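Novice: Here you go, sequence then predicted model.
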Amino acid sequence: MSTAQTPLQPHMDVADALSVFAVTDSQVEKMQATEFIWREVIARSHLVVLAGEGGSGKTAVATFAASELANAGLQVFYFQEDAGAGDVPRLHQHAKKHGYVLLNSTLASAAPEDQIKVLRSMVKAAAPLNNVVMFFDTLKKYLDLMSKRGSREFFMLMRSLTQLGGTVVLLGHTNKHAGMDGKRIFEGVGDVRNDVDELIYAHATDKDAGGRVTITLTPDKVRCNAQKRSFQLDIINMEVCALDALVDVASLLETRQRLESDRPIIDQVERALSAGGLNHTVLLDRVSEATGESRNAVRKVVDRYMGSDPSDERALWLETRLRVNNTRYISVRPSGASVHAES
């Protein structure tokens, strides 16, 4: 049983029991001394997982990072085991253009397990890897993420590579279903989170009218001062560029999902207000009766999209306090629904 799991014994000092979690000077100094090799996201000799939903732009951003790292003089190897046959020529040309090595086991009449054997031999030979960066796309091609034993052996190998000076970036998927906080989480056993230095999530917007997607990398678990960074992907030519300003894509997605979830009540509120404003209490009663939702559930949605300033584009409807008994009077904000839905 680990120290963190040891129950508090009678007469045990509380400070001693919790000391394993105490932040130390050496830990902080190590974080501050970290050498970033790519945009304050990837740190030298760290083991990183970049996770996101399918289609979230992980590979596009990872190959962009590989190109910049190679152009900076590092030796970059990109293990690509997840691309379709139609994508390989484009990825090969990108690697040739930017000076990194694209690896694929199938085209070598081999398997990912054969790549692992070569990596083990490198570790056994203690080959210096200080100038080496390795990307693995994707994790599911190398191990069963739901098996603790398989994960442990694989991550021990990855850690050995970093101990030889190498930097390792593993691309992984998030679960199909959201967690308790509404966010999707990395797909795999909990031990994986503890085995890596940084766990970074990729969140992407839907494509805009010009075929562009905004992708934001958000560090979740870190052992260095990794930063959020935003990028734009042109899905027509698959080119990526870094954005100067940070875009909170996760927040935008959360707002959109919440709007979709609230839509049945929103629609009924708009129907109730279509003929004119209503007393707040009357509105809640009507919508609750029409939707079958509890009055409290309706109140939360009404209050969530309510404002007092007509210029507030986040509001769907407006609240006015009447002098008589300080009554709350609710009315539709002109053009508010369309503005909010587009945000």
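Specialist: Received the coordinates, thanks. Remember, it's a predicted structure, so these values are computed and weren't measured experimentally.
Novice: contacts, neighbours, all on C-alpha from now
Specialist: Will do.
Novice: For the chain, which segments are assigned as helices?
Specialist: Ranges of helices in the chain, per DSSP state H, are 14-18, 25-32, 58-71, 88-98, 112-124, 148-163, 190-195, 249-273, 280-291, 295-304, 336-342.
Novice: and the ones you listed as a markdown table, adding mean neighbour count and distance to D208?
Specialist: Output for the helices of the chain, formatted as a markdown table (neighbours: other C-alpha atoms under 10 Å; distance: least, C-alpha to C-alpha, whole Å):
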| stretch | mean neighbour count | distance to D208 |
| --- | --- | --- |
| helix 14-18 | 11 | 49 |
| helix 25-32 | 12 | 38 |
| helix 58-71 | 21 | 17 |
| helix 88-98 | 15 | 23 |
| helix 112-124 | 14 | 36 |
| helix 148-163 | 18 | 38 |
| helix 190-195 | 15 | 33 |
| helix 249-273 | 16 | 14 |
| helix 280-291 | 17 | 33 |
| helix 295-304 | 16 | 27 |
| helix 336-342 | 14 | 11 |
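Novice: Out of these, the one nearest R212 is which?
Specialist: helix 58-71 (12.5 Å; C-alpha to C-alpha).
Novice: Assess the claim that V213 and L233 are in contact.
Specialist: Yes. If you go by C-alpha atoms under 8 Å, V213 and L233 touch, sitting 5.1 Å apart.
Novice: related to what we said a few turns ago, right, and the helices of the chain - which one's nearest N175?
Specialist: The closest of these to N175 is helix 190-195. By C-alpha to C-alpha, the value is 12.7 Å.
Novice: Use this one as the comparison:
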Amino acid sequence: MSDPSAKPAPSLKKKNPLLKYTLQGQAAKLEEMAIEQKPLLGSFCLTGQGTVLCAPPNAGKTLITLAMLIEAIETGRIAGSDVFYVDADDTTQGVADKVRVLDEYGVHVVAEGYQGFKARLLTSAIEEMIREGTANGKLLILDTFKKFTQPMSKSETSGFTEVIRRFVLAGGTLLSLAHTNKHTDANGKNVFAGVSDIIDDLDCAYVIDVQDGRDGKRIAQLTNKKRRGNVPDKVAYAYSPEPELSYIARLTSVHETDGYDGGADDVLDYKTQDNEILQALALSIHHGGERGKMEIVRSIADHDKVSKRRVLKLLEKYVGEDPDKHFWQYVVRARGLHVFELIRPIDDLTDMLSSPGGPDESQNSVFSFQGDPR
């Protein structure tokens, strides 16, 4: 009878081909590499996951994504320098708009046809990030999925999602924007366009349906189709679709809503004078530390019950380096974040803005505002 305590012969261990892949004894290293899954972009995209956001054209998927990205940077969830927005489905003006906005936050924009980049080069770049250990802590936003693989091809899609999976396992986070099918389901809801492997192989998937809200707002409702983690079943965002808006103004209009009303800019106090808003802006910049543009705008608009567009207009009007014309300037802080800094003493500014005459006559025009700035 054999001794049950006896160890198997070494030769038997060597014959097991799986031994070279075992993680035995690697717990400490794995724990060090593990990424805590917590909200990164809004509540729908978690760190350490691969997420796909599907919507029909012009539904606001890019707008919502970038608005939530800026919020994440401003609130310290991620550094702008750790984000790569890969724009492979845009016009030249669209690329320029996004670079102008995202430069303020230190975000890297990589675009098709610029600096020698082609969409087909992305997979090898991700492979290099994994191999060189530079994927950890990075966020990749792909716009849109179909530019990097063929979503209707099972073999191509499986190969690409396998690379995404290894990128996530290496400590990265990925959000891919994708299109829905031209045909809706039996309930009139949008459905994902592509083979099921895309949703099956990623951690989380949302589909966007759009409806009109009050006062011309557009409501984008995100409905969850796949999850591995604590994300909501549904979340809705409202934004202004007005074509004459600047891109930063449209980004500023994005806010989470209950899906029924237009939200933050519906009820506005037009009796609030511009100099009151400017005082609030000056105090916010003076006391606020490293706060980005959109964070300041949201805070003042919410506190003073005025439109974010109006606050943004005043904030941008008085930014510059000439103390005779401007109140604050842009400065670059750590992580590449652009923040505001007063160029006049706070006491001088508040005294001027609170005096009956307000600022000098060369600046009076902006203070005469009485109506809806829209």
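Specialist: Okay, I see it. Computed from a prediction, not measured in an experiment: that's the story for all the values here.
Novice: how about the strands in structure 2?
Specialist: Listed in chain order, the strands of structure 2 (DSSP state E) span residues 39-41, 45-46, 50-55, 83-87, 108-111, 139-143, 173-179, 204-212, 218-226, 234-239, 255-257, 328-332, 338-342.
Novice: Distance to I198 of structure 2 and mean neighbour count for those strands - can I get that in CSV?
Specialist: Below are those laid out as CSV (distance: least, C-alpha to C-alpha, whole Å; neighbours: other C-alpha atoms under 10 Å):
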stretch, distance to I198 of structure 2, mean neighbour count
strand 39-41, 20, 20
strand 45-46, 16, 26
strand 50-55, 8, 27
strand 83-87, 19, 21
strand 108-111, 23, 20
strand 139-143, 14, 23
strand 173-179, 10, 24
strand 204-212, 9, 22
strand 218-226, 11, 22
strand 234-239, 20, 22
strand 255-257, 27, 19
strand 328-332, 39, 18
strand 338-342, 36, 22
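Novice: Could you check how far V366 of structure 2 is from S253 of structure 2?
Specialist: Here V366 of structure 2 is placed at a distance of 21 Å from S253 of structure 2 (C-alpha to C-alpha, to the nearest Å).
Novice: For whatever residue of structure 1 lines up with L175 of structure 2, give me its contacts.
Specialist: Residue pairing (TM-score structural alignment): L175 of structure 2 is matched to V169 of structure 1. V169 of structure 1 makes contacts with L47, V48, V49, L50, V133, M134, F135, F136, as judged by C-alpha atoms under 8 Å, 6 or more residues apart in numbering.
Novice: Next: S121 of structure 1.
Specialist: S121 of structure 1 is in contact with no residue at all, counting by C-alpha under 8 Å, 6+ apart.
Novice: and the aligned partner of it in structure 2, how far is that from L122 of structure 2?
Specialist: Correspondence of S121 of structure 1 to structure 2, assessed by TM-score structural alignment: E128. To L122 of structure 2, E128 of structure 2 is 10 Å away according to C-alpha to C-alpha.
Novice: got the contact list for the most centrally placed residue in structure 2?
Specialist: Most central in structure 2 under C-alpha atoms, centre = their mean is L69, positioned 2.0 Å from the mean C-alpha point. By C-alpha under 8 Å, 6+ apart, the contact set of L69 of structure 2 is L40, L41.
Novice: same deal with A59 of structure 2?
Specialist: A59 of structure 2 neighbours (C-alpha under 8 Å, 6+ apart): I208, D209, V210, A220.
Novice: try G194 of structure 2
Specialist: Neighbours of G194 of structure 2 in contact, by C-alpha under 8 Å, 6+ apart: P151, M152, S153, N181.
Novice: That one maps to what in structure 1?
Specialist: Checking TM-score structural alignment: G194 of structure 2 goes with G188.
Novice: Just give me the match in structure 2 for G54 of structure 1.
Specialist: Mapped onto structure 2 by TM-score structural alignment, G54 of structure 1 lines up with P57.
Novice: ends of stretch 30-43 of structure 2, how far apart?
Specialist: Start and end residues of stretch 30-43 of structure 2 are separated by 26 Å (C-alpha to C-alpha).
Novice: In it, which residues are buried?
Specialist: I35, K38, P39, L40, L41, G42 (16 or more other C-alpha atoms under 10 Å).
Novice: distance of the equivalent of M156 of structure 1 over in structure 2 from L53 of structure 2?
Specialist: Using TM-score structural alignment as the criterion, M156 of structure 1 maps onto E162 of structure 2. E162 of structure 2 is 18 Å from L53 of structure 2, where distance means C-alpha to C-alpha.
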